[in-house]
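[1] Fold the stuff below for me.
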Amino acid sequence: MGPGPRAGARPRPGGWPGAEAGRGERVPRLRRVDCSGPGIARRRAGRGFVYLDENGKRIADPGVLDRIRALAIPPAWTDVWICPLPGGHIQATGTDARGRRQYRYHDIWRAHRDREKFDHMLEFARLLPDLRATCMHNLSQRGLTRDRVLSCAVRLLDLGFFRIGTEGYAEQNQTFGLATMRKRHVEVSRNVVTFDYKAKNGKRRIQSIVDPQVVSVVTALKRRTGGGHELLAYRRGRLWVDVRSADINAFIRELSGAELTAKDFRTWNATVLAAVALAVSERATSATGRTRAVARAMQEVAHYLGNTPAVSRSSYVDPRVVDRYRSGLTIAAALEGIGEDVEMGQPSTQGAIERAVLALLTDDDVELPVAA
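    Model (predicted):
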């Protein structure tokens, strides 16, 4: 990941502080920009496009045109706005074919946000054991109470890597996440809960969860006669209250005392899976071999998350896992006792494996094996 302002830094008047780009080269000073203000417009001309400045004059400057081309704005976008400043934190916006507003951010801005996101994951990993323990305590209670049902939702996020889903997306696209799952999407057989549903981008997802507490709660939720068609709901007196995505995120913050979200579970689990996959990969003696090992690891992560290897690497897996692997460091030693310190139903990647990943990411003073 490229250099950027330190995590948590606030912009100084006039823009974000510059960062060293290597070999003494200064990167541009970034500025927050308002994409509702004047900017460069795109107009179709024959098979291509022309670009007009704030005054409606056609742009001919090669440097400006090169910057615009480098943004790779999809031809299908309409109502395109392009930042007139090369250091604007938003470089372009447009509306895609499905009517959604999309953004192109400056590379340095994106690197800064990525750094913040993955540093946030370290806090998440440290808080996760207590969060799990609280949820397991709630799951051991009786009845479909708020805390028990929401703890079941958190447990499912932890075990199944679900997207949280939003009510609007389910209504518009008929695609579902955990918060919008319908009872018809779930089957219970002995000690297994199986989810069969249409996920993001219309992909069919089939996920099975083996966990006694989850089975108990989901069975009761599926059998209930009150409430709506959604799976997740809890009793409040004589009424049923549907669980929404905001409720799950608020509950996670309530239990952890930190600004954690449902997506953090996918990000952390993706990072752990990648670390394990790289640790068990065959010995690579060349840069090409290591590149292939990284590609295979991302394919495995993508399989569990239900997305593409490219998305797994760019949005979920902490890049420090790959950096450490290329430097010869993995969590291989921790894999020798994999699963020994986890309870029945827990993934074997929890416990000691997660602690090893956290040590790998933080450069803690622990013994890390050289990649074999």
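
[2] contacts, neighbours, all on C-alpha from now
    OK.

[3] all helices for the stretch 1-150 of the chain, in order.
    Assigned by DSSP state H, counting those that start in this stretch, the helices in the stretch 1-150 of the chain fall at 62-70, 107-139, 146-160.

[4] Out of those, which is closest to Ile331?
    For Ile331, the closest of those is helix 107-139, at 15.9 Å, according to CA to CA.

[5] For the closest one, buried residues please.
    Under the neighbour-count criterion of 16 or more other CA atoms under 10 Å, helix 107-139 has 107-119, 121-122, 124-125, 127-128, 131-132, 135-136, 138-139 buried.

[6] How far does that helix sit from its chain's centre?
    Relative to the chain's own centre, helix 107-139 is displaced by 11 Å; criterion: CA atoms, centre = their mean, to the nearest Å.

[7] Which elements pack onto that helix?
    Helices and strands touching helix 107-139, by 3 or more CA pairs under 8 Å, 6 or more residues apart in numbering; DSSP states H and E, are helix 146-160, helix 212-223, helix 245-256, helix 263-279, helix 352-362.

[8] Next, work out how far apart the residue nearest to Glu340 when sequence neighbours are not counted and Ala356 are.
    Closest residue to Glu340 in three dimensions, ignoring its sequence neighbours and counting by CA to CA, 6 or more residues apart in numbering: Ser348, at 7.9 Å. Here the criterion is CA to CA, to the nearest Å. By it, Ser348 lies 13 Å from Ala356.

[9] Same question for Pro86.
    Following CA to CA, the distance that separates Pro86 from Ala356 is 41 Å.

[10] Next: Ala153.
    Using CA to CA, one obtains 26 Å as the distance from Ala153 to Ala356.

[11] what do you get for Pro129?
    14 Å.

[12] same question, Ala250
    Using CA to CA, Ala250 is found at 29 Å from Ala356.

[13] Show me which of those two is the more surrounded one.
    The residue with more neighbours, out of Ala250 and Ala356, is Ala356; 24 against 16, by other CA atoms under 10 Å.

[14] What is the neighbour count of the residue lying closest to that one once chain neighbours are set aside?
    Take Ala356 and drop its neighbours on the chain: the residue closest to it by CA to CA, 6+ apart is Ile331, 6.0 Å away. Ile331 has 30 neighbouring residues, counting by other CA under 10 Å.

[15] Give the full set of residues in contact with Ile331.
    Ala275, Val276, Ala279, Ile353, Ala356, Val357, Leu360, Leu368, Pro369 (CA atoms under 8 Å, 6 or more residues apart in numbering).

[16] One more, please, to line up against the first structure:
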Amino acid sequence: MRRSDVGGPGIRRRRAGRGFVYLDADGERVTDTEVLSRIHDLVIPPAWEDVWICPFPGGHIQATGIDQRGRKQYLYHRKWRDRRDQEKFDDMLRFARALPRLREHVERDLASPRTKFVQGHHRRRRSVPDREEDDMSSPRVLAAAVRLLDRGFFRIGSEDYAVENETYGLATMRKEHVTLLDGGMLRFEYPAKHGAQRVQRVIDPEVASVVARLKRRRGGSPELLAHRRGRRWHDVTSADINAYIKEVIGEDFSAKDFRTWGATVLAAVGLAVSGAAHETKTARKRAVARVMREVGHHLGNTPAVARASYVDPRVIDRYLDGLTILPALELLGADPEDTAIQGEVEAAVLDLIEGHESAYVAQAEELLATTA
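    As a prediction, the model looks like this:
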């Protein structure tokens, strides 16, 4: 592997008839079959313009080009991607260890005696001494946003995508995209990435109280998430949410880490309860495929994307070796989706990934002993 110089000499692509020809740095046509085979294997999108191809097969960036929206895109060497993916999942484990601290902070910022959610009466306006919007401070609204990321598998969303494509994520969601139901349930229905219509449900009375106030606020933009400062409303952006996360846990973590960790935990639980860990190799592979479909559904992605980009591969490797978090789930004796045992389930997943398959059993036993 070597670092590519995308501003240096390289191979250029030129359209010829229904296909392309490739020219080296001297403008001569490339005829070497090995080089042409490497270029073919890169599968460079035909629509890309101003294509540059690395002259070296070991360059970390193998090709660049300008897509139809005028954005520069990159194709990386497979080994480089594998290395970065490993780093991403190692960073994810550090994020998982920091999550309890973040959740405690979110809980404190959400707490307010003036905003208690009354089950079944989310449309009823409470009488409070001051304007009810006065406690819609930046920390409280940001805490609600982070809680939704933690429990809802949301993409954070891009302000540019919302304007250009009318597709949305959590930070760009509009008031019209969310409905409040009984029991502290929130129903989100909106056009997501690639134009797919997404429906997501989250049960959280504390967040429902915040969202109810945001929906009926007077003033501000049509976006759902906003905080009040003085007499004015200010939209919450994806940068605001990421800054909140970074400020609390002090590292370069962001909203996207919730999706990676959430997908990994969901996969670990799904594989554990699949009942196929000690069956045939074929049965285990079928179980993996089924769980990836489930994870992809929660993420709003295909099973292939869920497996390649979100689920830590070590969870699948352990499962294929017959190891799951099932012993911990059986000891906890509760629905693994119950937020009351969320931390214990996640601790079991961490131990499984790191190869401490007996540690989470001991931890679950200790928890049972203290709660007996």
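
[17] So after superposing, what's the score?
    Comparing the two superposed chains by TM-score structural alignment, normalised by the length of structure 1, the resulting TM-score equals 0.86, with 338 aligned residues with a CA RMSD of 1.9 Å.

[18] Looking at the helices of the stretch 1-150 of structure 1, which is nearest to Tyr234 of structure 1?
    Nearest of those to Tyr234 of structure 1, taken as CA to CA: helix 146-160 at 5.3 Å.

[19] wait, what's in contact with Arg155 of structure 1?
    With contacts taken as CA under 8 Å, 6+ apart, Arg155 of structure 1 has the following neighbours: Arg132, Cys135, Val214.

[20] What's the match for the last one in structure 2?
    Spelled out, that is Val214 of structure 1. Alignment of Val214 of structure 1 against structure 2 is given by TM-score structural alignment, with Val207 as its counterpart.

[21] Disregarding residues adjacent in the polypeptide, which is nearest to that match?
    Spatial nearest neighbour of Val207 of structure 2, excluding adjacent residues (CA to CA, 6+ apart): Ala144 at 5.4 Å.

[22] quick one: the one you found and His105 of structure 2, what's the gap?
    In this view, Ala144 of structure 2 and His105 of structure 2 are 11 Å apart by CA to CA.

[23] How about Glu34 of structure 2?
    Going from Glu34 of structure 2 to His105 of structure 2 by CA to CA gives 56 Å.

[24] now swap in Lys281 of structure 2 and tell me
    Computed with CA to CA, the distance linking Lys281 of structure 2 and His105 of structure 2 is 44 Å.

[25] now swap in Leu332 of structure 2 and tell me
    Summarising the geometry, the distance separating Leu332 of structure 2 from His105 of structure 2, computed by CA to CA, is 26 Å.

[26] ok so, going back, quick one: closest of the helices and strands packed on helix 107-139 of structure 1 to Phe49 of structure 1.
    With distances scored as CA to CA, the stretch of those nearest to Phe49 of structure 1 is helix 263-279 (37.8 Å).

[27] okay if I get the helices and strands packed on helix 107-139 of structure 1 as JSON lines plus distance to Ser314 of structure 1?
    JSON lines is the format used below for those (distance: least, CA to CA, whole Å):
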{"stretch": "helix 146-160", "distance to Ser314 of structure 1": "21"}
{"stretch": "helix 212-223", "distance to Ser314 of structure 1": "31"}
{"stretch": "helix 245-256", "distance to Ser314 of structure 1": "23"}
{"stretch": "helix 263-279", "distance to Ser314 of structure 1": "11"}
{"stretch": "helix 352-362", "distance to Ser314 of structure 1": "17"}
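
[28] so where in structure 2 does stretch 251-264 of structure 1 end up aligned?
    Residues 244-257 of structure 2 are where stretch 251-264 of structure 1 aligns, taking TM-score structural alignment as the criterion.

[29] Quick check: buried residues in the matching stretch?
    Across stretch 244-257 of structure 2, burial judged by 16+ other CA under 10 Å covers Tyr244, Ile245, Lys246, Val248, Ile249, Phe253, Ser254, Ala255, Lys256, Asp257.

[30] Tell me the counterpart of Ile66 of structure 2 in structure 1.
    So, by TM-score structural alignment, Ile66 of structure 2 is matched to Thr95.

[31] Do I have it right that that match meets Trp81?
    No - under the criterion of CA atoms under 8 Å, Thr95 of structure 1 is not in contact with Trp81, lying 9.7 Å apart.

[32] Just want to know which of the two has more residues nearby.
    Taking Thr95 of structure 1 and Trp81 together and counting by other CA under 10 Å, Trp81 has the greater number of neighbours (21 against 17).

[33] Please tell me how far the aligned partner of the more buried one in structure 2 sits from Asp338 of structure 2.
    Residue correspondence, TM-score structural alignment: Trp81 of structure 1 in this structure matches Trp52 in structure 2. Applying CA to CA, the value for Trp52 of structure 2 to Asp338 of structure 2 is 51 Å.

[34] Any chance of a markdown table for the buried residues of stretch 244-257 of structure 2, columns distance to Val291 of structure 2?
    A markdown table is the format used below for the buried residues of stretch 244-257 of structure 2 (distance: CA to CA, whole Å):
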| residue | distance to Val291 of structure 2 |
| --- | --- |
| Tyr244 | 32 |
| Ile245 | 29 |
| Lys246 | 31 |
| Val248 | 33 |
| Ile249 | 31 |
| Phe253 | 26 |
| Ser254 | 26 |
| Ala255 | 23 |
| Lys256 | 21 |
| Asp257 | 20 |
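
[35] Please identify which pair of these lies farthest apart.
    Maximum pairwise distance in these, criterion CA to CA, is 15.9 Å, between Val248 and Lys256.

[36] related to what we said a few turns ago, what separates the match of Trp81 of structure 1 from Leu42 of structure 2, distance-wise?
    Summarising the geometry, the distance separating Trp52 of structure 2 from Leu42 of structure 2, computed by CA to CA, is 12 Å.
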